[in-house]
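Q: Okay, predicted coordinates and the sequence, questions at the end:
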Amino acid sequence: MRLAVYPGSFDPITVGHLDIIRRGARVFDKVVVAVLHNSKKHPLFSVKERTSMIREVTAEIHNVDVDSFEGLLIDYVHGRNASTVIRGLRAITDFEYELQFASMMKKLDPDVETLFMMTNNQYSFLSSGIVKEVAQYGGNIKDLVPPVVERALKEKYADR
């Protein structure tokens, strides 16, 4: 079975992320969306909230699993017996970081491949950070995130 891991913070998941997930699910037998728990960062949504939203918006994609991890990605990839890591590229500005990331993954395990998927052009500007910023000030994010995420963002920022 060809298993790939799509790691990220997904704080929150956007339609750009969903585009990569759907396309990855067409290439691989199974895609694991792995939500990173990074104790050094202060995400808006908890890991539990993020995994729950991702499960809801990927429910119709039958070969997608949602999980979370902390620590080294390579250890998680080994634990899942995966052979590929999927990374999304939006623009040339992402490339330098992603090249360093892929090079380190290759150093840690030469048998694990990193697959870069270019995002759909209509999502090339989109990031979780920009979505949160627009949502924080009450801007329209309807076409940027799934409805469940839009509602969750409105609730988070209403509480602040």
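A: Sure thing, it's come through. Numbers count the residues shown, from 1 in each chain.

Q: C-alpha from now on. contacts and neighbour counts both.
A: OK.

Q: in the chain, which spans are strands?
A: Applying DSSP state E to the chain gives strands spanning 3-8, 30-36, 64-69, 84-89, 113-118.

Q: take the one below as the second:
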Amino acid sequence: MNRGTRPDPARPHREEPNLRRAVCPGSFDPVTNGHLDIIARASRLYDTVYVAVMVNKSKQGLFSIEERIDLIEQVTADLDNVQVESFHGLLVDFCKQREIPAIVKGLRAVSDFDYELQMAQMNIGLSGVETLFVPTNPAYSFLSSSLVKEVAQWGGDISHLVPPQVLDALNAKLRQQ
């Protein structure tokens, strides 16, 4: 896999047509053990799993897009079929450019389902891209990047919620503030 490369999003990818491809999208600010659980599970089901790091110019993240990509690449290094990229715009356009027929999303609670179902219906209506929902491991059902950042900012122990590389990066980032 071409780990660490940042393909030109305007140029369509052409991969072998028989490969099963999916994307796990998100902001990953920062990536948590819950995210990694979904990514790892998707990597067992698909030949290539793209982790698409969302670029949202209206939101200021704690980590830059490049830092998020680097952290995700570090913590997925043992998953040979995972490729990490950023995207700006509609996820279905990201999927079309790379001929990705499926989006994999983790669901923590029923409240996630309401929003994600609307998005899934919009995505299939716009482009025919399917969305597969994966129930989150119960150990991570409460976990979100926002909650991790908040607990860390108040000095709480998040070592069991994020990989060690992310813990180190998060602590370093918070010391800078």
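A: Noted; the coordinates are in hand. These numbers were taken from a predicted model, which means no experiment stands behind them.

Q: hmm, back to that, want to throw the strands of structure 1 into TSV with mean neighbour count and distance to L126 of structure 1?
A: Shown next, in TSV, are the strands of structure 1 (neighbours: other Cα atoms under 10 Å; distance: least, Cα to Cα, whole Å):
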stretch	mean neighbour count	distance to L126 of structure 1
strand 3-8	23	15
strand 30-36	23	18
strand 64-69	19	22
strand 84-89	20	11
strand 113-118	17	13
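
Q: any chance of those strands in TSV, with distance to I21 of structure 1 too?
A: Rendered in TSV, the data for the strands of structure 1 read as follows (distance: least, Cα to Cα, whole Å):
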stretch	distance to I21 of structure 1
strand 3-8	8
strand 30-36	8
strand 64-69	8
strand 84-89	9
strand 113-118	10
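
Q: wait, which of these is closest to Y76 of structure 1?
A: Closest approach to Y76 of structure 1 among these (Cα to Cα): strand 64-69, 6.9 Å.

Q: hmm, back to that, among the strands of structure 1, which comes closest to G129 of structure 1?
A: Shortest distance between G129 of structure 1 and the strands of structure 1, using Cα to Cα, is found for strand 3-8: 12.9 Å.

Q: The closest one vs structure 2, average distance?
A: Superposing on structure 2 and averaging over aligned pairs (mean Cα distance after the TM-score superposition for structure 1), strand 3-8 of structure 1 comes out at 0.5 Å.

Q: what helices or strands is that strand leaning on?
A: strand 30-36, strand 84-89 (3 or more Cα pairs under 8 Å, 6 or more residues apart in numbering; DSSP states H and E).

Q: do you know which of these lies nearest L72 of structure 1?
A: strand 30-36 (9.7 Å).

Q: where do the helices sit along structure 2?
A: 33-45, 65-75, 91-98, 110-127, 145-153, 164-176 (DSSP state H).
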